[in-house]
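Peer 1: fold the stuff below for me.
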Amino acid sequence: MTNRSMTDGSTTKRSTRAPATGRRSPRALLTALLGCVLPLVSALLLAVAPPASAATLTEVTSFGSNPSNLRMHLYVPDSAGARPAVLVAVHYCTGSGPAFYSGTEFASLADRYGFIVVYPSATRSGNCFDVSSPQALKRDGGSDPVGIRSMVSYVQQRYGSDPGRVYVTGASSGAMMTNVLLGNYPDVFKAGAAFMGVPHSCFATTDGSGWNSACANGTVDRTPQQWGDLVRAAYPGYSGARPRMQVWHGTEDATLRYPNFNEEIDQWTDVLGVSRTPASTDSPQSGWTRTRYGNSGAQAPVEAISVQGVGHTLPTAGMASRAIAFFGLDSTTPTDPDPGTDPTPGSCRVGYAVSAWNTGLTATITLTNTGSTPLTGWSLAFTLPAGQTITSGWGANYSPGSGAVTATGLAYNSTVAPGATVQIGFQATHSGNTGKPAAFTVGGSACSTG
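Peer 2: Reported below is the predicted structural model:
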């Protein structure tokens, strides 16, 4: 499942031998003059020209839990400001993070719009991502999705990125991983764009094989609810907002065949609770058919683009910018593509008490609903000070154990009535810093403290 391009070039040599004479030709005199003048001109241009971009692709070698030993490359553009958005860009089989960086337009779009790009690299045979094992298909089950989630947490801790603006995209194996990540971590990712993928759990196997021929050939046909149930089973009990989805597929794809395109639509319209009947259909470019589900806006719950006569070669030029627009990242001003689903600002208050000793501490957290409507399926987000790592907890599920943490209520306390309070807490190790998180949010809305 590769996605490569190749260019050819040729060079014509031209003779530079001087005329056979003792006198210097006019061309030789001009060359000598330029040899004196050009260094001075170059020096002047360097003095007045703006500095070149300092942003480079860098490898991060220690970023948290990484059960399958993925590699992480990171691109932080010079234009990244305070609380930047994050895009995880996942490569195809036989590829790598650096190859996806150089072979797609996401880094140049990051330069323009100021978001950070994470490029994971698979390390197993064939450099395909694990989208088939039982461990990969459930939240925090192990394997590649856990490592990618850790990469996001690292960026949030290291660069103060916006936890409410995290997105994922990928091609082929990376598109399949996009589907998996949206199902496993709906509280982490706001939206995804899958180029030539298959639905979450379509590639599932139980024999240790990483390849599912029936799914690849497009012969796995389930009802929308059956597909939706597979996503919901990846994170049982989750009742919060679900990420939006954009899917792309070429009609002549012979690797992950075209019927998977419609199965993805079935899955995500069911997960997001919108009609399978398109709200709009258009052709934004020759050969493209775009359908939108749930509404006809640029950031509809589900958007699908079918590309006529094209095989397993996406994304091609211009498609990355369409994905960025679907995410709402084509602006330097943050947007909320899903208004109305978060709690009312100021509808929560958090109390936080720490009892510390030597290299350990206990934190007790009190969450109060100060609004007029219940907090249902709540998730409390906060960033632990550097050096603190959660070892155990109560009253909530905590993920990950360090950095940008999300505490999600359990079945018995997942709904907090107006005026009611729930108490949760955890035990952690520390390396000297026993401080408190600077801020707390529920569903992306800030809570008061005290």
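
Peer 1: could you use CA atoms for every contact and neighbour count after this?
Peer 2: Noted.

Peer 1: who does the helix or strand Leu361 falls within touch, helix- and strand-wise?
Peer 2: In the assignment (DSSP states H and E), Leu361 maps to strand 360-369. In this structure, strand 360-369 makes packing contacts with strand 348-357, strand 421-429, judged by 3 or more Cα pairs under 8 Å, 6 or more residues apart in numbering; DSSP states H and E.

Peer 1: could you point out which element follows it?
Peer 2: Moving on from strand 360-369 towards the C-terminus, the next helix or strand you reach (DSSP H and E) is strand 375-376.

Peer 1: which helices and strands does that following strand pack with?
Peer 2: strand 415-416.

Peer 1: chain center to the strand it packs on: distance?
Peer 2: 30 Å (Cα atoms, centre = their mean, to the nearest Å).

Peer 1: helices or strands next to it in the packing?
Peer 2: Counting by 3+ Cα pairs under 8 Å, 6+ apart, the packing neighbours recorded for strand 415-416 are strand 375-376.

Peer 1: centre of the chain to the helix or strand just after the strand it packs on, how far?
Peer 2: Tracing the chain C-terminally past strand 375-376 and defining elements by DSSP H and E, one meets strand 379-383 next. If you compare the mean C-alpha spot of strand 379-383 with that of the full chain, they lie 19 Å apart, counting by Cα atoms, centre = their mean.

Peer 1: which of the residues in the next helix or strand after strand 379-383 are buried?
Peer 2: Next helix or strand after strand 379-383 toward the C-terminus (DSSP H and E): strand 389-394. Neighbour-count burial for strand 389-394, counted by 16 or more other Cα atoms under 10 Å, picks out 389-390, 393.

Peer 1: quick one: the helix or strand following strand 389-394 to chain centroid distance?
Peer 2: Elements were assigned by DSSP H and E; along the chain past strand 389-394, the next helix or strand is strand 396-399. Taking Cα atoms, centre = their mean, one finds strand 396-399 lying 21 Å from the centre of the chain it belongs to.

Peer 1: same check, this time on stretch 113-125
Peer 2: Per Cα atoms, centre = their mean, the centroid offset for stretch 113-125 relative to its chain is 8 Å.

Peer 1: could you do stretch 80-100 as well?
Peer 2: Per Cα atoms, centre = their mean, the displacement of stretch 80-100 from the mean C-alpha position of its chain is 7 Å.

Peer 1: and it, end to end?
Peer 2: 20 Å (Cα to Cα, to the nearest Å).

Peer 1: please provide the structure for the following sequence as well, for comparison with the first:
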Amino acid sequence: MKCLSILSAAALAALGSAQAPTKVNDFNLGPTKLGMYVYVPSNLKKPAPIVVAIHHCQGSATGYASETKYQPLANSKGFIIIYPNSRSSGGCFDVSSTATLTHNGGGDSQTVANMVKYAIDKYGGDAEKVFVTGTSSGAMMTQVMAGAYPDVFKAASAYSGVPDGCFFVQGATATQDPPGWSNSCANGQTTKTAQQWGDATRGYFPGYNGTRPRMLIWHGTADTTLRYPNYQESLKQWSNVLGLTTSKTASNTPQSGYTQTIYGEGDSNTAQLVGYSAQGVGHTVPVHESNDLAFFGI
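Peer 2: Below is the predicted model:
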């Protein structure tokens, strides 16, 4: 799979600024061979919220921990962080196989969901306050997690990813190395109606009628790795999944050059679906940790 990683200046500035997460050696729930790393603040009050933070291609759990600023915020706000670690040769997660796209299908997504179960039991995580975020390959997995495991996650924030199921590759398996790659999706050429995208997501967990995760979508207009049309396709998908038909936009928020779109009722922290289009930003949009946590309600 191709490289999906260009670090922002802010991410580079954060390198080495936080304690490394701990590898969980006794996590063996699988079904795929992802590594599990955790960061648990010493002063944690239980039950505590859980944030799953998923790295990009040619990245790692420890690398993503140092590139982002979730750990200092975990210390002050009191939440557990899970960092899944890909063991593929390119450091990418599988988002192409039916196994991963499907609830309890046996792919990487089920392994990540099992990490959440482990953290709830082992560290006192709150099953009612579980969230997921990621960059590039991790953002692709973030949308897959929201689609396949709406019973686990309450909200998600995806940085420069693609819609749930967009990267499906016929015949791809959850264990192939490297994972499957869809040029059509990466190049922004995979387009569907909102209904078709929504039907795809609903089809990955047949019979589920419960609450769906709230979604926060970030994308740069100058992205040449996972091209910008994936932003609108993602918003089409989740607006349908969440049953939202109206939207409003605001310029230069949360910073200059960003256009915010809020679907349905609520504001940037309470709405069901919020999108941020970053003018002139390539791959990837810098992580906005405080915005994520505000959206998560942490």
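
Peer 1: superposed, what's their TM-score?
Peer 2: The pair, once superposed, lands on a TM-score of 0.90 when counted by TM-score structural alignment, normalised by the length of structure 2; 281 aligned residues with a Cα RMSD of 1.7 Å.

Peer 1: can you tell me which of the helices and strands packed on strand 360-369 of structure 1 is most buried?
Peer 2: Highest mean neighbour count among those (mean count of other Cα atoms under 10 Å): strand 421-429, with a mean of 19.

Peer 1: the following helix or strand past it maps to which residues in structure 2?
Peer 2: Along the chain past strand 421-429 of structure 1, the next helix or strand (assigned with DSSP H and E) turns out to be strand 441-442. Taking TM-score structural alignment as the measure, structure 2 aligns no residues with strand 441-442 of structure 1.

Peer 1: helices and strands around strand 441-442 of structure 1, which ones?
Peer 2: Other helices and strands packing on strand 441-442 of structure 1, by 3+ Cα pairs under 8 Å, 6+ apart, are strand 379-383.

Peer 1: biggest helix in structure 1 by residues?
Peer 2: When structure 1 is parsed with DSSP state H, its longest helix is helix 26-48.

Peer 1: which one, of the helices and strands packed on strand 360-369 of structure 1, ends up nearest to Arg290 of structure 1?
Peer 2: Taking Cα to Cα as the measure, those were each checked against Arg290 of structure 1, and strand 348-357 came out nearest at 40.3 Å.

Peer 1: quick one on the thing from earlier: what span of structure 2 lines up against the strand holding Leu361 of structure 1?
Peer 2: Strand 360-369 of structure 1 maps onto no residues of structure 2, going by TM-score structural alignment.

Peer 1: circling back to that earlier point, mind putting the helices and strands packed on strand 360-369 of structure 1 into a markdown table with distance to Thr61 of structure 1?
Peer 2: Below are those laid out as a markdown table (distance: least, Cα to Cα, whole Å):
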| stretch | distance to Thr61 of structure 1 |
| --- | --- |
| strand 348-357 | 30 |
| strand 421-429 | 22 |
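
Peer 1: Ser172 of structure 1 is nearest to which of the ones you listed?
Peer 2: Taking those one by one with Cα to Cα, strand 421-429 is closest: 39.3 Å.

Peer 1: output the contacting helices and strands for that closest one.
Peer 2: The elements that strand 421-429 of structure 1 packs onto, with contact taken as 3+ Cα pairs under 8 Å, 6+ apart, are strand 360-369, strand 389-394.

Peer 1: to Gly425 of structure 1, which of these lies closest?
Peer 2: Using Cα to Cα as the criterion, the shortest distance between Gly425 of structure 1 and those is 4.4 Å, found for strand 360-369.

Peer 1: distance from the chain centre to that closest one, please.
Peer 2: 30 Å.

Peer 1: swap in stretch 224-237 of structure 1?
Peer 2: What separates the centre of stretch 224-237 of structure 1 from the centre of its chain is 21 Å, taken as Cα atoms, centre = their mean.

Peer 1: which parts of the stretch 51-200 of structure 2 are strands?
Peer 2: Ranges of strands in the stretch 51-200 of structure 2, per DSSP state E, counting those that start in this stretch, are 80-85, 125-135, 155-159.

Peer 1: Leu40 of structure 1 versus the residue lying closest to Ala80 of structure 1 once chain neighbours are set aside, what's the distance?
Peer 2: Taking Cα to Cα, 6 or more residues apart in numbering as the measure, Ala80 of structure 1 lies nearest to Gly114, with 4.2 Å between them; neighbours along the chain are not counted. From Gly114 of structure 1 across to Leu40 of structure 1, the span is 36 Å (Cα to Cα).

Peer 1: now do Val442 of structure 1
Peer 2: In this structure, Val442 of structure 1 and Leu40 of structure 1 are 60 Å apart, going by Cα to Cα.

Peer 1: what about these two, which has more around it?
Peer 2: Set Val442 of structure 1 next to Leu40 and count neighbours by other Cα atoms under 10 Å: Val442 wins out with 25 against 12.

Peer 1: please look at the more buried one and Ala381 and confirm they touch.
Peer 2: Yes - contact criterion Cα atoms under 8 Å: Val442 of structure 1 and Ala381 qualify, at 6.3 Å.

Peer 1: one step back: can I get the buried residues of strand 389-394 of structure 1 in JSON lines including distance to Thr277 of structure 1?
Peer 2: Output for the buried residues of strand 389-394 of structure 1, formatted as JSON lines (distance: Cα to Cα, whole Å):
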{"residue": "Thr389", "distance to Thr277 of structure 1": "47"}
{"residue": "Ile390", "distance to Thr277 of structure 1": "46"}
{"residue": "Gly393", "distance to Thr277 of structure 1": "44"}
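
Peer 1: about what we covered before: who wins for proximity to Val302 of structure 1 among the helices and strands packed on strand 360-369 of structure 1?
Peer 2: Shortest separation from Val302 of structure 1 across those is recorded for strand 348-357, at 30.7 Å, computed as Cα to Cα.

Peer 1: once you drop chain neighbours, what's closest to the alignment partner in structure 2 of Ala216 of structure 1?
Peer 2: Matched to structure 2 by TM-score structural alignment, Ala216 of structure 1 sits across from Ala186. For Ala186 of structure 2, the nearest residue in space outside its immediate sequence neighbours is Leu226; the separation is 4.5 Å by Cα to Cα, 6+ apart.

Peer 1: thinking again about what came up before, okay if I get the strands of the stretch 51-200 of structure 2 as CSV plus mean neighbour count?
Peer 2: As requested, the strands of the stretch 51-200 of structure 2 are exported to CSV (neighbours: other Cα atoms under 10 Å):
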stretch, mean neighbour count
strand 80-85, 27
strand 125-135, 24
strand 155-159, 28
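
Peer 1: as a markdown table, the ones you listed with distance to His56 of structure 2 would be great.
Peer 2: Formatted as a markdown table, these follow (distance: least, Cα to Cα, whole Å):
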| stretch | distance to His56 of structure 2 |
| --- | --- |
| strand 80-85 | 10 |
| strand 125-135 | 5 |
| strand 155-159 | 10 |
